[in-house]
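Asker: Below are the sequence and a predicted model; questions follow.
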Amino acid sequence: MADPTPVFDDLREESEELDRLVAELSPTQWALPTPAPRWTVTHQIAHLAWTDHAALLAVTDADAFRTLAEKALIAPDSFVDEGAEEGARIPPAELLPRWREGCTALATALRTAPPGARIPWYGPPMSAASMATARLMETWAHGQDVADALGVVRPPTDRLRHVARIGVRARDYAFGVQGLTPPAEEFRVELIGPSGDLWAYGPEHAPQCVTGPAHDFCLLVTRRAHRADLAVRADGPDADRWLDIAQAFAGPPGTGRAPKGAAR
């Protein structure tokens, strides 16, 4: 990315939108369950505060982050839930400013990171722009969980372009984490952005393709909605399989969301 400023700005705006959603919540609302099993609104913000802190360490103190990452390796399937559970024990009146301070500190660290710096993470090292993109994706996805818990409909924005791009680039990872061999050929992905423009990825004449609204695609790759409830379509057997397993985030895929109306 030649100029990373736009993604830094979009990360700030995404965080501000979520802040507006939770700033005036009552204690009862903070305790509302979200679609993530056993996670309340408080757990969602606690998780974001925890991961922002980890990202800040990765940018500013690689040794401290390495120690944190080693702890994660001891319990790879539970350390995320444990971090959220620990943070959720903090009263919202203390948790909210802690999350805000972490957002601000991370934003500053990313903007001032040396050009070309490679930041360690739980997967491969990444650039400051890629780290900001990943944080935006997670902020949007967990913000969706909060919005669902509150019964709020958030208008999609063109900031979703970053989420869509991660989802496309993570195609082979999604196959691999399921123990499947990724397809040898690229797919064509054509998405209609919130402003009505076309977001296209992959070879124009690829034999397999995925099409649909960008918002629906982002819900799919963050596993915030079931494929059956989205207007994302695949042409080709491998592309069709991808829509069942797509994920834009690192780590276990989880169970995903049940279709609307499914028995619980």
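Answerer: Sure, I can see it. Since the structure is predicted, the reported quantities are computational estimates derived from the model, not experimental observations.

Asker: hey, let's count contacts and neighbours off CA atoms from now on
Answerer: OK.

Asker: just the helices in this protein please.
Answerer: Listed in chain order, the helices of the chain (DSSP state H) span 5-22, 27-30, 41-60, 62-74, 79-88, 92-111, 128-150, 160-169, 171-177, 214-221, 237-245.

Asker: Now distance to Ala200 and mean neighbour count too, for the ones you listed, in a markdown table please.
Answerer: A markdown table is the format used below for these (distance: least, C-alpha to C-alpha, whole Å; neighbours: other C-alpha atoms under 10 Å):
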| stretch | distance to Ala200 | mean neighbour count |
| --- | --- | --- |
| helix 5-22 | 19 | 17 |
| helix 27-30 | 39 | 14 |
| helix 41-60 | 30 | 24 |
| helix 62-74 | 35 | 14 |
| helix 79-88 | 33 | 17 |
| helix 92-111 | 28 | 17 |
| helix 128-150 | 18 | 22 |
| helix 160-169 | 10 | 21 |
| helix 171-177 | 15 | 19 |
| helix 214-221 | 10 | 26 |
| helix 237-245 | 15 | 16 |
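
Asker: quick one: which of those helices is nearest Val189?
Answerer: Counting by C-alpha to C-alpha, Val189 lies closest to helix 160-169 out of these; the figure is 7.7 Å.

Asker: now for that closest one, which elements pack on it?
Answerer: Packing partners of helix 160-169 (3 or more C-alpha pairs under 8 Å, 6 or more residues apart in numbering; DSSP states H and E): helix 128-150, helix 214-221.

Asker: again, only this time at 10 Å
Answerer: Judged by 3 or more C-alpha pairs under 10 Å, 6 or more residues apart in numbering; DSSP states H and E, helix 160-169 is in contact with helix 5-22, helix 128-150, helix 171-177, strand 188-192, strand 198-201, helix 214-221.

Asker: For the ones you listed, give me TSV that also has distance to Ala72.
Answerer: Below are those laid out as TSV (distance: least, C-alpha to C-alpha, whole Å):
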stretch	distance to Ala72
helix 5-22	25
helix 128-150	18
helix 171-177	18
strand 188-192	34
strand 198-201	34
helix 214-221	24
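
Asker: take the one below as the second:
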Amino acid sequence: MYSPSPAERFFEDFHQRRPGTTSAAFAHLRSDRHESSYAALAATLLPSSSPLTVLDLACGNGYLLKLLDELCPGRLHLIGVDMSQTELDVARSKLPNDVRLLKERAQALSITTASVDVVVSHLALMLMDDIERVLGEIHRVLRKEGTVVAIVGRGFLLGPVGETYSQVFREVAAQDALAHLPMGDPRMRTETGWLELFNKDFEAVTFEDIDVSWQPDFAELWQSLSETYDIDRLTPAARVQLKERLSTSISTLEQPDGTYVTGWGLRMIQARAR
């Protein structure tokens, strides 16, 4: 019988309390080439004019599914999978009835073998337990030469703001006695590790680094950071302390208009099923 890991229990609780946090944080942030990291994923499907069955793995509140439906009306058969019922309920409220939504784990999909043309995933794959089993399930449901396209994390906050935040967070977390919570396989932090993981069942693996720009004022910065997994796990007192120390520590980085120059380091991975 399946028993969720501590990380999975945390993710399920977090997304029950905070549905839609990922799209709220990233849907409006541009890169040099794309309107958003979601748009970067969607762009990989646009060159084809053929009907496609597309699975969004860890679809959250359905933001990417809705974008795909709007960009390719009538051409895509869309399926969304997520382990959070709260996120799926939000997705159901905004998506057409013909979009199929499933409450499942990526490690054990009910989807028919060789029935999917493209698997997409936005900022979720690198957090999943037993990634080899996940990739095995992705390969199983894909048709031969089907593709998987995923946006994964490459870094946290960019530039001096990110460096300062990381230092302050480590100090506050240590004082708060924040327990270590493993999230994802360490191999998913490097291109070499991803190549090792994809090597069994996939070929033509490519990587594209995507930096999305962001110039928030401190209120916007803190609002977004406060909805990240690590800060959510701090005690209320530690969150207050982190906010105060971060504000002081990055004050010299504030621009004349009251904003800070930063962003997020992302990576897009594409691969073809053997």
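Answerer: Cool, got the structure. This structure is a prediction, so every number in the text was calculated from the model and none was measured.

Asker: Quick TM-score on the pair, please.
Answerer: Remark: TM-score between the superposed chains equals 0.29 [TM-score structural alignment, normalised by the length of structure 1]; 139 aligned residues with a C-alpha RMSD of 6.6 Å.

Asker: circling back to that earlier point, the helices of structure 1: which one's closest to Tyr201 of structure 1?
Answerer: Of all the helices of structure 1, helix 160-169 sits nearest to Tyr201 of structure 1, with 7.6 Å by C-alpha to C-alpha.

Asker: mind listing the strands for structure 2?
Answerer: Residue ranges of the strands in structure 2, as given by DSSP state E, are 52-57, 76-82, 100-103, 116-122, 142-157, 202-214, 262-273.

Asker: Let me know which of these is the nearest to Ala43 of structure 2.
Answerer: Distance to Ala43 of structure 2, taken as C-alpha to C-alpha, is lowest for strand 142-157 among these, at 10.5 Å.

Asker: coming back round to it: so for Leu246 of structure 2, which of the strands of structure 2 sits nearest?
Answerer: Among the strands of structure 2, the nearest to Leu246 of structure 2 by C-alpha to C-alpha is strand 142-157 (13.1 Å).

Asker: coming back round to it: looking at the strands of structure 2, which is closest to Val240 of structure 2?
Answerer: Of all these, strand 142-157 comes closest under C-alpha to C-alpha, at 19.7 Å.

Asker: and the closest one, what does it pack onto?
Answerer: helix 37-43, strand 52-57, strand 116-122, helix 131-141, helix 159-175, strand 202-214, strand 262-273.

Asker: follow-up on the earlier one: can I get the strands of structure 2 in TSV with mean neighbour count and distance to Val134 of structure 2?
Answerer: Below are the strands of structure 2 laid out as TSV (neighbours: other C-alpha atoms under 10 Å; distance: least, C-alpha to C-alpha, whole Å):
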stretch	mean neighbour count	distance to Val134 of structure 2
strand 52-57	22	10
strand 76-82	21	13
strand 100-103	18	15
strand 116-122	24	12
strand 142-157	21	12
strand 202-214	17	13
strand 262-273	20	14
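
Asker: Save the ones you listed as TSV, and put in distance to Ala238 of structure 2 too.
Answerer: Shown next, in TSV, are these (distance: least, C-alpha to C-alpha, whole Å):
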stretch	distance to Ala238 of structure 2
strand 52-57	33
strand 76-82	31
strand 100-103	34
strand 116-122	30
strand 142-157	20
strand 202-214	25
strand 262-273	24
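
Asker: Next up, the contacts around the closest residue to Thr60 of structure 1 other than its chain neighbours.
Answerer: Spatial nearest neighbour of Thr60 of structure 1, chain neighbours left out: Ala109 (7.1 Å); criterion: C-alpha to C-alpha, 6 or more residues apart in numbering. Ala109 of structure 1 is in contact with 55-60, 103, 128, counting by C-alpha atoms under 10 Å, 6 or more residues apart in numbering.

Asker: Correct me if wrong: Cys132 of structure 1 contacts Leu110.
Answerer: For residue 132 of structure 1 the amino acid is Ala, not Cys. Yes. Contact criterion C-alpha atoms under 10 Å: Ala132 of structure 1 and Leu110 qualify, at 7.2 Å.

Asker: Quick check: Tyr173 of structure 1 vs Trp242 of structure 1, distance?
Answerer: Noted for Tyr173 of structure 1: a distance of 11 Å to Trp242 of structure 1, by C-alpha to C-alpha, to the nearest Å.

Asker: so which of the strands of structure 2 comes closest to Arg245 of structure 2?
Answerer: For these, proximity to Arg245 of structure 2 was assessed by C-alpha to C-alpha; strand 142-157 is nearest, at 16.6 Å.

Asker: Ignoring the adjacent residues along the chain, who's closest to Val205 of structure 2?
Answerer: Val205 of structure 2's closest residue in space is Ala271 (C-alpha to C-alpha, 6+ apart), at 4.3 Å.

Asker: isn't that neighbour right up against Lys144?
Answerer: No. Using C-alpha under 10 Å, Ala271 of structure 2 makes no contact with Lys144, being 11.9 Å away.

Asker: on that earlier part again, which one of the helices and strands packed on helix 160-169 of structure 1 lies nearest to Ile45 of structure 1?
Answerer: Shortest distance between Ile45 of structure 1 and these, using C-alpha to C-alpha, is found for helix 128-150: 7.9 Å.

Asker: Show me what the closest one packs onto, helices and strands only.
Answerer: helix 5-22, helix 27-30, helix 41-60, helix 92-111, helix 160-169, helix 214-221.

Asker: what angle separates that helix from helix 214-221?
Answerer: On the basis of axes from the mean of the first three to the mean of the last three C-alpha atoms, to 10 degrees, helix 128-150 of structure 1 is oriented at 90 degrees to helix 214-221.

Asker: what residues are up against the closest residue to Leu135 of structure 2 other than its chain neighbours?
Answerer: Nearest residue to Leu135 of structure 2, sequence neighbours excluded (C-alpha to C-alpha, 6+ apart): Phe198, at 7.4 Å. Applying C-alpha under 10 Å, 6+ apart to Phe198 of structure 2 gives the contacts 132, 135-136, 139, 204-205, 271-273.
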